[in-house]
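Undergrad: no FASTA, just this:
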């Protein structure tokens, strides 16, 4: 077990590519604001064009679409798992004390080292996740499945992640570990569905998504406390405030989605049980 941990720690934390990583504006892949902004613009434009000229879309058989979805979901599930483990080990490796977990010293923290390697990979993975929308558009049920929550979330998250790295947000690792953990469960669910084995825990996926926002807000309270009680404050505090507003909007949308999709199901189950008792 110790040998496994040492090997994992080397490949996910101590490897030169990871340990010596440094995020430099305009030099790394996607390290310019133009990259996420252009990605969001192209993403939204393609969605509009897809619905405006739906007859021009390629026709894929349900079997082919399921296979593509399965491969895509499996890749993102495994990638998310690696990011959770890698970023968690990076935090343990880099933190000088527990205060640092919630508050990077302002003006003294640079976006370098293992933690920001995983934050950068997390940011780039959000571009890969845009394929989710393509798969929905190519399916026959696109009008039913493509919601405002889905499009809003996918279009804005890459920009949010970019701003988090560029501002050296003290909560970057919280976002990576929290969101990637949820995506391990979510993409595992999508993978099983694509393989024809629909699990019965779809509701758990939505509950975990809601819980991650609550967890982020709790950590943000600790960040705000340290920012107000520390001489120089915490790094990236401005982005934290902006991100809290964004996460609040997502939380409200997820709660609305939860109530519309699961409250009705609960009431239907109660009515069914009531009818069964009357019989």
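TA: Looks like it arrived, so ask away. Predicted model only: the values in this text are computed from it and were never measured. Numbering: from 1, shown residues only.
Undergrad: Please count neighbours and contacts with C-alpha atoms only from this point.
TA: Will do.
Undergrad: dump the residue contacts of the residue nearest the centre of the chain.
TA: In the chain, the residue lying closest to the centroid (C-alpha atoms, centre = their mean) is residue 179, at 4.2 Å. Residue 179 makes contact with 209, 212 under the criterion C-alpha atoms under 8 Å, 6 or more residues apart in numbering.
Undergrad: need the next SSE after the longest helix along the chain, C-terminal direction.
TA: For the chain, the helix with the greatest residue count under DSSP state H is helix 62-94. Note on helix 62-94: by DSSP states H and E, the next helix or strand toward the C-terminus is helix 98-102.
Undergrad: May I see the buried residues of that following helix?
TA: 100, 101, 102 (16 or more other C-alpha atoms under 10 Å).
Undergrad: Make CSV out of these and add distance to residue 51.
TA: Formatted as CSV, those follow (distance: C-alpha to C-alpha, whole Å):
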residue, distance to residue 51
100, 47
101, 45
102, 43
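Undergrad: still on that earlier bit, what helices or strands is the longest helix of the chain leaning on?
TA: With contacts taken as 3 or more C-alpha pairs under 8 Å, 6 or more residues apart in numbering; DSSP states H and E, helix 62-94 sits against helix 114-128, helix 131-138, helix 172-194.
Undergrad: between the shortest one and helix 62-94, what angle do the directions make?
TA: Compare the direction of helix 131-138 with that of helix 62-94 by axes from the mean of the first three to the mean of the last three C-alpha atoms, to 10 degrees and you get 170 degrees.
Undergrad: what about helix 131-138, distance to the chain center?
TA: For helix 131-138, the separation from the chain centroid amounts to 17 Å (computed by C-alpha atoms, centre = their mean, to the nearest Å).
Undergrad: Below is structure B, check it against A:
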């Protein structure tokens, strides 16, 4: 197990009491015994999503503005705090031990500050499935990217946490950061605030960058695993690479269809 020692893990960042008291050993043991329940959550999610669409078809859409504001705001605050705490931890590892260590070291799963937020991250992927309830009940267009992303992130997060695989610190910190932007945007829109269009472009660009970096980290884990100091498994790296590649293609297509193609079509219509 590739871990930094306690001296190296002494961060210039105060721990909160709940972070210090968090039992990461118990959390990892629970996930090792129960990670397969993510398949049950995913199956129930799919059944409720598509069953819900069928149920709502002859019924009027619901407004749900206030619940959506509260939902998005709570996830935004959670993601912002998670991004700050894990970001500070990753910055410390990068500045003190270097880029390779930040990818290969497993201390993110049991280190000061980060151990709580690593577990909170993987658990949060189950309640985040609730995002889709608002799409279904408000009768909005449900994109393949939306439900595919929710299911695969849940499955991969629970599958990987139990083994404390290399690269997890990067994966989780990037996701916290992107979700901090995304859910803040959703909360503002749900509250009726006018958000400049460039902010939406920024979020999708950040998502594409996240997927590209996820692919890069997966490749580096595979390369350095051969040297024996980057603990992971071929099956995990394979799933991670396929997942991030599919996300990269889907988000890039969404970016093109939403921001580039519509803009080009608008200019054509004006010219005509």
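TA: Ah, there it is. Because the structure is a prediction, the values reported are computed rather than measured.
Undergrad: Looking at the helices and strands packed on helix 62-94 of the first structure, spot the one closest to residue 59 of the first structure.
TA: helix 131-138 (7.4 Å; C-alpha to C-alpha).
Undergrad: Can you tell me what sits against that closest one?
TA: So helix 131-138 of the first structure is contacted by 47, 50, 57, 58, 59, 60, 65, 69, 142, 145, 146, 151 (C-alpha under 8 Å, 6+ apart).
Undergrad: and those residues, which are buried?
TA: Counted by 16+ other C-alpha under 10 Å, the contacts of helix 131-138 of the first structure give 47, 50, 65, 69, 151 as buried.
Undergrad: The residues you listed: which two are farthest apart?
TA: Across these, the longest distance by C-alpha to C-alpha is 20.2 Å; it joins 65 and 151.
Undergrad: just to revisit the earlier point, what is the nearest of the buried residues of helix 98-102 of the first structure to residue 43 of the first structure?
TA: The closest of those, once distances to residue 43 of the first structure are taken by C-alpha to C-alpha, is residue 102, at 33.3 Å.
Undergrad: Which residue, other than its chain neighbours, is closest to the closest one?
TA: With sequence-adjacent residues excluded and distances taken as C-alpha to C-alpha, 6 or more residues apart in numbering, residue 102 of the first structure is closest to residue 223, at 5.1 Å.
Undergrad: and the residue in the second structure that the one you found lines up against, how many neighbours does it have?
TA: Under the alignment (TM-score structural alignment), residue 223 of the first structure pairs with residue 221 of the second structure. Around residue 221 of the second structure there are 24 other residues, counting by other C-alpha atoms under 10 Å.
Undergrad: same question, the one 3 residues further on
TA: Burial of residue 224 of the second structure is recorded as 16 neighbouring residues (other C-alpha under 10 Å).
Undergrad: That one reaches residue 230, doesn't it?
TA: Yes: applying C-alpha atoms under 8 Å, one finds residue 224 of the second structure in contact with residue 230, separated by 5.6 Å.
Undergrad: and residue 205 of the first structure, what pairs with it in the second structure?
TA: By TM-score structural alignment, residue 205 of the first structure lines up with residue 203.
Undergrad: so who does the corresponding residue of the first structure for residue 174 of the second structure touch?
TA: Under the alignment by TM-score structural alignment, residue 174 of the second structure pairs with residue 178 in the first structure. Applying C-alpha under 8 Å, 6+ apart, we find residue 178 of the first structure in contact with 212, 215, 216.
Undergrad: Could you give the number of residues near the first one?
TA: By other C-alpha under 10 Å, the residues close to residue 212 of the first structure number 21.
Undergrad: Which secondary structure element is home to it?
TA: Going by DSSP H and E, residue 212 of the first structure is part of helix 202-229.
Undergrad: what angle sits between the helix or strand following that helix and helix 202-229?
TA: As assigned by DSSP H and E, the chain's next helix or strand after helix 202-229 of the first structure is helix 237-258. Relative orientation of helix 237-258 of the first structure versus helix 202-229 (the same axes, to 10 degrees): 160 degrees.
Undergrad: Distance of residue 141 of the second structure relative to residue 44 of the second structure?
TA: 20 Å (C-alpha to C-alpha, to the nearest Å).
Undergrad: what does residue 182 of the second structure give?
TA: Counting by C-alpha to C-alpha, the gap from residue 182 of the second structure to residue 44 of the second structure is 25 Å.
Undergrad: out of those two, which sits in the more crowded spot?
TA: residue 182 (22 against 11).
Undergrad: That one contacts residue 203, correct?
TA: Yes: under the criterion of C-alpha under 8 Å, residue 182 of the second structure makes contact with residue 203 at 6.3 Å.
Undergrad: Alignment lookup: residue 144 of the second structure to the first structure.
TA: Under the alignment (TM-score structural alignment), residue 144 of the second structure pairs with residue 148 of the first structure.
Undergrad: Next, work out how far apart its match and residue 45 of the first structure are.
TA: Taking C-alpha to C-alpha, one finds residue 148 of the first structure at 15 Å from residue 45 of the first structure.
Undergrad: picking that back up, could you export the contacts of residue 178 of the first structure as TSV, including distance to residue 10 of the first structure?
TA: Output for those, formatted as TSV (distance: C-alpha to C-alpha, whole Å):
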residue	distance to residue 10 of the first structure
212	28
215	29
216	28
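Undergrad: Out of these, which are shared with the second structure?
TA: Retained in the second structure by both residues aligned by TM-score structural alignment, their matches' C-alpha atoms under 8 Å are the following of the contacts of residue 178 of the first structure: residue 212.
Undergrad: Closest to residue 4 of the first structure out of the contacts of residue 178 of the first structure?
TA: Using C-alpha to C-alpha, the contacts of residue 178 of the first structure come closest to residue 4 of the first structure at residue 212, 29.1 Å.
Undergrad: just to confirm, which helix or strand has residue 95 of the second structure in it?
TA: helix 65-97.
Undergrad: Tell me what angle that helix forms with helix 168-190.
TA: Using the same axes, to 10 degrees: helix 65-97 of the second structure against helix 168-190 is 150 degrees.
Undergrad: Now that residue 9 of the first structure has come up, it's in contact with residue 87, right?
TA: No: with contact defined as C-alpha under 8 Å, residue 9 of the first structure does not reach residue 87; the gap is 10.7 Å.
Undergrad: Between the two, tell me which one has more neighbours.
TA: Neighbours per residue (other C-alpha under 10 Å) separate residue 9 of the first structure from residue 87, with residue 87 holding more: 27 against 17.
Undergrad: Please pull up the equivalent of residue 267 of the first structure in the second structure.
TA: In the second structure, the residue paired with residue 267 of the first structure is residue 264, using TM-score structural alignment.
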